[in-house]
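J.: below: sequence and its predicted model.
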Amino acid sequence: MGTETSVPKRLAVVLLVVVLLGAVPTGVAAQSESTVGGTVVVEEGETIEDLEAVAGTVVVEGTVTGDVSAAAGDVRIESGGEVGGDLETASGSVTIDGTVAGDVDVGAGNVAVGEDGTVGGDFTAGAGNVVVDGTLEGDAAIGAETITLGEGASIAGDLRYNGDLQGNTDAVAGSITEDSTLGFDIAPTLQPLASWLVSLYTLALNLLLGAALLALFPRFSDGVAERVATDPLRTGAVGFGVLIGVPILLVAAAITIIGIPFSIVGGFAFALVVWVGIVYGRFAVAAWLLGYADLENRWLALVVGMIGGAILAQLPFVGGLLNVLILLLGLGALAWGLYTRRRTPGTREPEHRDRIGPDEPAGD
């Protein structure tokens, strides 16, 4: 019996570790890397050959000696970052403040080449808005609704464009030609598409974290749902107090030199607690609502809650406000549950319970 029940627990622990690793920024240290992650970073001082990434954010602070290919919400070549080959990306936004030695071929909602940005090859972009304030050493072909050449811009070759060209056209050493064949109609769709890809990735992480929490702490999770359903006002007030009070305490701790390390570690720990609060809040609200339909299955509540929260996140203003309220409920129920558990130590989580509600006899 003990061996059989310990296997799901071990799997849940492994699942939780995988989720936490997937949620933190991923450093790239391999010679050639293909990766999927929330944030993919080539750290300052690191050198790799090539990078292929699907992520929420891709950041190059170090050196990629070869090519960079990315599908992401945001792609940034930071000041000091170097790409020795080509940059190809479809993303919500692209910012080049470093150096790309080869060609740049991007489709994005917004593209910017900063004052410190340099592109050694040809520059091709289809976007909603393009701002060039750096150096393009080859030819440029830009299709965008708005194309702005800043005072620091320098284009050594020819410029072909389609859209509203503004700014410092004297920055172009070659010819300037309007070319209606350069399209940018697809560019405005890339930013919401990238946003949805990031949302799907976040949804998957939230589902995995929720599954690990339900598998490891079934009674505690049911208690969270029960607290939200029975006393939402007080639970939300507790959550508001935690959300405001803990950061104040962390800032106060950082005032002293001894407290700085505790404040930093506490900040990371609190961020994790807030994430758990978001997951628990969505789970608890879904369980509460499903209870009115006599559907008291925790796994169904988890799926409905995570999908519902992801949909709310896409709604302007109202969705964000509702998700904040759900966070307060989840954070309050979590804090309340941890406080109660500390005052009554020694309780153990039962095995094989699928319903949300009063404790039931354990099955075989």
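T.: The structure has been received and is ready for your questions.
J.: going forward, measure contacts between C-alpha atoms and count neighbours the same way
T.: Will do.
J.: what's the neighbour count on Arg341?
T.: 13 (other CA atoms under 10 Å).
J.: list the buried residues in the helix or strand where it lies.
T.: If you go by DSSP states H and E, Arg341 is part of helix 318-343. By neighbour count with 16 or more other CA atoms under 10 Å, helix 318-343 contains the buried residues 323, 325-337.
J.: that one - contacts with which helices or strands?
T.: Using 3 or more CA pairs under 8 Å, 6 or more residues apart in numbering; DSSP states H and E as the contact definition, the elements that helix 318-343 packs against are helix 218-230, helix 232-253, helix 259-291, helix 298-313.
J.: highest average neighbour count across these?
T.: Comparing the helices and strands packed on helix 318-343 by mean neighbour count (mean count of other CA atoms under 10 Å), helix 218-230 comes out on top with a mean of 22.
J.: so what secondary structure elements neighbour that one?
T.: Helix 218-230 is packed against helix 259-291, helix 318-343, with contacts defined by 3+ CA pairs under 8 Å, 6+ apart.
J.: want to compare, so here's the second one:
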Amino acid sequence: MCLLCLSLVGGVASAQSDRTGGTVTIASDETHDGDLEVTGGDVRIEGTVDGDLTVTGGSVFVPGNVTGDLTVTAGTANVSGDVGGAITATGGTIHVREGTTVGGPADITGGTITIDGSIDGNTRLDGDSVTVGPTASIDGDLTYRADRAEIDDSATITGTVTEREDSGMGPFSDTSLPDVPDFVVTPLLGAYLFLANFLLGAILLLVAPSFSESVSDRGIDRPVVCGGVGLVSLFAAPIVLVMVFLSVIGIPLAFFASYNIIFAVWIGLVYGAFVVGTYTLSLFDRVHRWGALAVGLALVSIANALPYVGWVLVLFTLLGIGAIVRSLYDRHVRGKEDGEAPDHPDPAPPVNETR
């Protein structure tokens, strides 16, 4: 789920398999090695994914290249890049634009479906409105079902064209997918992310209550320092992974650690929200750890839904990671929860000498 989205070094994109956030963009100069899952309110894939790509969002635009299969679930989806494998898409409005090349079969279900690109394989279209434009090319059979359908005579279709009377979905054959607007998809996605984050936060508070309080205290006490420590930690983690990866024995360890880093970033986001929520309640002279968690994650959900403020999630995550690192340092390296060394050691007991 997260966040997927906090990669601070372009060269470590292959170490991450998930991107999550209000607005998620894979830059045009970015190449991801391996499968990638992206979740966001607005998702734009401009770069290259050397593997399978799974995208979920209210609005999805894929002008980039995918060497494997492409799976899209969105209110609105536009595909204009090259896809090496099959394409599976579900949404309100789906458009495979002119110039797009799909190297495998296509299975598309939506409210409004438009095909203007090339598909190398059998194609199945199921929607309220289906349009196959004059520039479309389907190297295989076309099977479609729609209340309104337009198959242009100039379209190139090498196989047979079959119109189905039903959607082939058993007792729900007369039910078509509604046109899901973005303003419905985005709140639902935000509610799902809130519940997932709250579940993780509840586990942290129940399993490690004193440590969670320590993280909150350090984040509130010195937020700028914690943010800096979190930034350094995120920069240092990929360097450590590369050093481990250089040894043959370290290769599997590096892959295992890369997934742990993703989970650590998620924990950092939740703890950062807990710190902010605790501070917010303190402004009203209130102390309640569950309320603090809820308030902080509510702020995360708001930042996740609003455009142009996704950077707030980065600040929350850096604050949380830094507070975690400081708490671990104080507890395990210096051996004290309060982080301060004693002024004087306890005097040694007297030694009785016998002659």
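T.: Arrived safely. None of these values were measured; they are calculated from a predicted model.
J.: how close are the two chains, by TM-score?
T.: Once superposed, the chains reach a TM-score of 0.58 (TM-score structural alignment, normalised by the length of the second structure), with 259 aligned residues with a CA RMSD of 4.8 Å.
J.: how about the buried residues of helix 318-343 of the first structure in TSV, adding distance to Leu15 of the first structure?
T.: Shown next, in TSV, are the buried residues of helix 318-343 of the first structure (distance: CA to CA, whole Å):
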residue	distance to Leu15 of the first structure
Asn323	25
Leu325	28
Ile326	24
Leu327	23
Leu328	26
Leu329	25
Gly330	21
Leu331	22
Gly332	25
Ala333	23
Leu334	20
Ala335	23
Trp336	25
Gly337	23
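J.: among those residues, which one sits closest to Thr3 of the first structure?
T.: Closest to Thr3 of the first structure out of those is Gly337 (28.6 Å), distances taken as CA to CA.
J.: please report how far the equivalent of that closest one over in the second structure lies from Ser214 of the second structure.
T.: When the second structure is aligned by TM-score structural alignment, Gly337 of the first structure is paired with Ser327. According to CA to CA, to the nearest Å, Ser327 of the second structure and Ser214 of the second structure sit 6 Å apart.
J.: hey, what's in contact with both of the two?
T.: Glu337 (CA atoms under 8 Å, 6 or more residues apart in numbering).
J.: show me what the helix or strand where Asp126 of the second structure lies is packed up against.
T.: For Asp126 of the second structure, the element it lies in under DSSP H and E is strand 123-132. Applying 3+ CA pairs under 8 Å, 6+ apart, one finds that strand 123-132 of the second structure contacts strand 106-115, strand 142-151.
J.: tell me which of those strands is the most buried.
T.: Stretch with highest mean neighbour count among those: strand 106-115 (a mean of 24; mean count of other CA under 10 Å).
J.: which residues are contacting that one?
T.: Contacts to strand 106-115 of the second structure, defined as CA under 8 Å, 6+ apart, come from residues 86-98, 119, 121-133, 136, 176-179.
J.: please apply the same query to stretch 335-348 of the first structure.
T.: By CA under 8 Å, 6+ apart, stretch 335-348 of the first structure touches 220, 223-224, 235, 238-239, 242.
J.: which of the buried residues of helix 318-343 of the first structure lies closest to Ala12 of the first structure?
T.: Checking these against Ala12 of the first structure with CA to CA, the nearest one is Leu334 at 19.3 Å.
J.: and the closest one, what does it touch?
T.: So Leu334 of the first structure contacts 224, 277, 280 (CA under 8 Å, 6+ apart).
J.: can you do 7 Å?
T.: 224, 277 (CA atoms under 7 Å, 6 or more residues apart in numbering).
J.: looking at the first structure, name the residue matched to Phe235 of the second structure.
T.: In the first structure, Phe235 of the second structure lands on Ile244 (TM-score structural alignment).
J.: list the contacts of that match.
T.: Per CA under 7 Å, 6+ apart, neighbours of Ile244 of the first structure: none.
J.: strands of the stretch 1-150 of the second structure, residue ranges please.
T.: With strands called from DSSP state E, counting those that start in this stretch, the stretch 1-150 of the second structure shows them at 18-26, 31-33, 36-45, 48-50, 53-62, 65-66, 70-79, 87-96, 101-102, 106-115, 118-119, 123-132, 137-138, 142-151.
J.: counterpart of the first one in the first structure, which residues?
T.: Counting by TM-score structural alignment, strand 18-26 of the second structure pairs with no residue of the first structure.
J.: list the helices and strands that strand packs on?
T.: strand 36-45, helix 289-305 (3 or more CA pairs under 7 Å, 6 or more residues apart in numbering; DSSP states H and E).
J.: now render the ones you listed as JSON lines, adding distance to Ile251 of the second structure.
T.: Shown next, in JSON lines, are those (distance: least, CA to CA, whole Å):
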{"stretch": "strand 36-45", "distance to Ile251 of the second structure": "20"}
{"stretch": "helix 289-305", "distance to Ile251 of the second structure": "35"}
